[in-house]
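**Q** let's see this in three dimensions:
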Amino acid sequence: MNATWFGYRDLSRDDDPARRWWDVNAEEYLEDHGAFLGDAGFRWGPEGLTEAEAGLLGDVEGARVLEVGAGAAHCSRWLVGRGARVVASDVAPAMLDAARRIDARTGTTVPLVEADARRLPFADASFDVAFTSFGAISFVPDPHRVHAEAARVLRDGGRWVFSVTHPLRWAFPDDPTRRGLTAERSYFDRRPYVEADEGGRVVYAEHHRTLGDHVRDLTAAGLRLRDVVEPEWPAWNDRTWGGWGPERGALLPGTAVFVTTKD
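**A** Predicted coordinates:
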């Protein structure tokens, strides 16, 4: 496997590496992280901040809610328990299959839709709230389309909330220890991190947006930024997850959660 932090290919011309990767790695991902996420849990990122603590979606009882990049629909299941009318969408069939198995095990059923977040199969103004927890946005080269689709399917006054890797983290190596505290890349270099197989086919990619990029994408979609939440690493969380962990997390932010409304 060949990997580089600065891939030069125009990934918008590839077929969907994100769909392939999540389809192939769904089981491994859930084996590693499923217990932390919880069958019906809602965490905004590896720090462990929950929606119950943060309340970023507002009052969801009776609300029409869409989860984008839902994975196995852990967050959606939690929302069902709070009285929301939820639909969970994801691009990877294997993730949706896993969601159905968890539904059967827990007895909580979430309507599931296979969909690219940039081409949602829903009518305009179908939802009161839309959100994604680390889904879709970082895995496509054109995240402005995700925001535009979220705005389209929201009613006026609706809320779009999403979490991503904190933009500051792009400058630092993917190391959760103190060794990861020295910047190695320019924060302003927007070339993606890319992994390719022996034949040169892209199998995984993550895309960087600066804080300003995120804000410009949101305003271009007709959304108003209401808050940016940067969860601090809590004392109870001793878990390491990729580049996230308590040692570096005590000093640098790892997650940013953007709260917006369609006004």
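**Q** only C-alpha atoms from now on, for both contacts and neighbour counts.
**A** Noted.
**Q** what count of nearby residues applies to the nearest residue to Arg43 once chain neighbours are set aside?
**A** In space, and not counting its chain neighbours, Arg43 is closest to Thr50: 4.3 Å by C-alpha to C-alpha, 6 or more residues apart in numbering. Residues within reach of Thr50, counting by other C-alpha atoms under 10 Å, total 16.
**Q** another sequence for comparison is provided below:
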Amino acid sequence: MTDDHLAEAGYLDVPSAAGGSASRGWWDANAEEYLDEHGTFLGPGDFCWCPEGVREGDAHLLGDLTGLRVLEVGSGAAQCARWLVGEGVEVVATDVSLGMLAAGARYDGGVGRTTPMVQADARALPFADSSFDVAFTAFGALPFVPDADRVHAEVARVLRPGGRWVFAVTHPIRWAFPDDPGEAGLTATRSYFDRTPYAEIGESGRVLYAEYHRTLGDHVAELVAAGFVLDRLVEPEWPTGHDRTWGGWGPVRGARLPGTAIFVTHRGRPPR
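**A** Prediction:
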């Protein structure tokens, strides 16, 4: 990929196909920088759901995984799946970015584990129908495609009836506020209902990065359409004494506004 310097960034209408395909190149190019910044907090083999620091070892949002087959969607460097491997869980991690998966292979070497990893677009999972019992993602895939309904449909396809689907995303209310962890991030400046994506455009006119907003209602409607039942919506509070900032997340905003929404669901009857 040739260098294409940033020319424009903001809330921009971009072609859906271009925005949806930008994620792979962006994460390939920025995997090392991202992990240099956040890798210590995430850990090479820990399961962190969100910047608030919720760990699966404490929260147990996936439930009892004994004897179950688990799929991680949009895994990044597969830190969460790697933790599950250490717990004796049969798991497969998928991500669209080869750069992230390569970093995951290095993490495997560092911790002495072998994590099954597959490069795949979450909208076209390379697995047979009903081949997993549980699927999850911690901020993977869903924010970076304009057609998240396709992700839900694919997850529903590869899950067995009753299988759990748990995913963490930026809390939708955050899109009404500037992405600033300080006081400036406490005043709403955009309509919550404005679904224009945030995008970065290169000098060539190519979409380098795109992130998409969905309201809570949008998320629920997409889940229902894919045949899922919402069991629980988790909105983690900012922990006392947790002073780390991560983009727009931090103790100032975290004390007043939710930053993460975690949807705990299961596959119900197929949609009509």
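**Q** residue in the second structure paired with the residue nearest to Arg43 of the first structure?
**A** If you follow Thr50 of the first structure across to the second structure using TM-score structural alignment, you land on Arg55.
**Q** list the contacts for that match?
**A** Asp46, Phe47, Cys48, Trp49 (C-alpha atoms under 8 Å, 6 or more residues apart in numbering).
**Q** how much space between it and Phe167 of the second structure?
**A** Distance, Arg55 of the second structure to Phe167 of the second structure, using C-alpha to C-alpha, to the nearest Å: 13 Å.
**Q** also Leu35 of the second structure?
**A** If you measure Leu35 of the second structure against Phe167 of the second structure using C-alpha to C-alpha, the figure is 21 Å.
**Q** burial measure for the equivalent of Thr240 of the second structure over in the first structure, as a count.
**A** Applying TM-score structural alignment, one finds that Thr240 of the second structure aligns to Ala235 in the first structure. By other C-alpha under 10 Å, the residues close to Ala235 of the first structure number 9.
**Q** that older thread, more neighbours: which of Leu35 and Phe167 of the second structure?
**A** A direct count of neighbours by other C-alpha under 10 Å for Leu35 of the second structure and Phe167 places Phe167 higher, at 24 against 18.
**Q** I'd say that one and Phe136 touch.
**A** Yes. With contact defined as C-alpha atoms under 8 Å, Phe167 of the second structure counts as touching Phe136 (5.3 Å).
**Q** how about the strands in the stretch 151-263 of the first structure?
**A** Here the stretch 151-263 of the first structure has its strands, by DSSP state E, counting those that start in this stretch, at 154-165, 193-196, 202-206, 223-229, 255-262.
**Q** which of the ones you listed sits closest to Asp16 of the first structure?
**A** strand 202-206 (8.9 Å; C-alpha to C-alpha).
**Q** quick check: the gap between the residue lying farthest from the centre of the first structure and Ala92 of the first structure.
**A** Distance to the chain centre peaks in the first structure at Gly199, reaching 28.7 Å (criterion: C-alpha atoms, centre = their mean). According to C-alpha to C-alpha, Gly199 of the first structure stands 23 Å off from Ala92 of the first structure.
**Q** buried stuff in the top helix by length along the second structure?
**A** Counting by DSSP state H, the longest helix found in the second structure is helix 16-42. For helix 16-42 of the second structure, burial by neighbour count (16 or more other C-alpha atoms under 10 Å) applies to 18-29, 31, 35, 42.
**Q** same question for stretch 181-198 of the first structure.
**A** Residues Leu181, Tyr187, Arg191, Pro192, Tyr193, Val194, Glu195, Ala196 are the ones in stretch 181-198 of the first structure that count as buried (16+ other C-alpha under 10 Å).
**Q** what of stretch 58-75 of the first structure?
**A** Neighbour-count burial for stretch 58-75 of the first structure flags 60, 63-75 (criterion: 16+ other C-alpha under 10 Å).
**Q** end to end on it, go ahead and measure it.
**A** Note: stretch 58-75 of the first structure ends 14 Å apart using C-alpha to C-alpha.
**Q** what does that stretch contact?
**A** For stretch 58-75 of the first structure, contacts defined as C-alpha under 8 Å, 6+ apart pick out 37-43, 76, 79, 82-92, 95-100, 102, 110, 117, 126-136.
**Q** between the buried residues of stretch 58-75 of the first structure, which sits nearest Asp227 of the first structure?
**A** Using C-alpha to C-alpha, those come closest to Asp227 of the first structure at Val60, 18.3 Å.
**Q** how far out from the middle of the chain is stretch 22-34 of the first structure?
**A** 15 Å (C-alpha atoms, centre = their mean, to the nearest Å).
**Q** tell me the contacts of the spatially most central residue of the second structure?
**A** Note on the second structure: the residue nearest the mean C-alpha position is Phe139, at 1.7 Å, using C-alpha atoms, centre = their mean. By C-alpha under 8 Å, 6+ apart, the contact set of Phe139 of the second structure is Trp49, Cys50, Gly74, Phe167, Ala168, Val169, Thr170.
**Q** again, only using 10 Å
**A** Contact analysis of Phe139 of the second structure by C-alpha atoms under 10 Å, 6 or more residues apart in numbering lists 49-50, 73-76, 167-170, 260-262.
**Q** do the same with Gly182 of the second structure
**A** Thr245, Gly248, Trp249, Gly250, Pro251, Val252, Arg253, Gly254.
**Q** of those - the most surrounded one?
**A** That'd be Trp249 among the contacts of Gly182 of the second structure, by other C-alpha under 10 Å, with 26 neighbours.
**Q** now do the same for it: its match in the first structure.
**A** Match for Trp249 of the second structure (TM-score structural alignment): Trp244.
**Q** once you drop chain neighbours, what's closest to that match?
**A** Trp244 of the first structure's closest residue in space is Pro176 (C-alpha to C-alpha, 6+ apart), at 5.1 Å.
**Q** counterpart of the one you found over in the second structure?
**A** Correspondence of Pro176 of the first structure to the second structure, assessed by TM-score structural alignment: Pro181.
**Q** quick one, what contacts that match?
**A** Shown in contact with Pro181 of the second structure (C-alpha under 10 Å, 6+ apart): Thr245, Trp246, Gly247, Gly248, Trp249, Gly250, Pro251, Val252, Arg253, Gly254.
**Q** now those in a markdown table, with distance to Asp13 of the second structure?
**A** Formatted as a markdown table, the contacts of Pro181 of the second structure follow (distance: C-alpha to C-alpha, whole Å):
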| residue | distance to Asp13 of the second structure |
| --- | --- |
| Thr245 | 29 |
| Trp246 | 26 |
| Gly247 | 23 |
| Gly248 | 22 |
| Trp249 | 25 |
| Gly250 | 29 |
| Pro251 | 32 |
| Val252 | 31 |
| Arg253 | 28 |
| Gly254 | 29 |
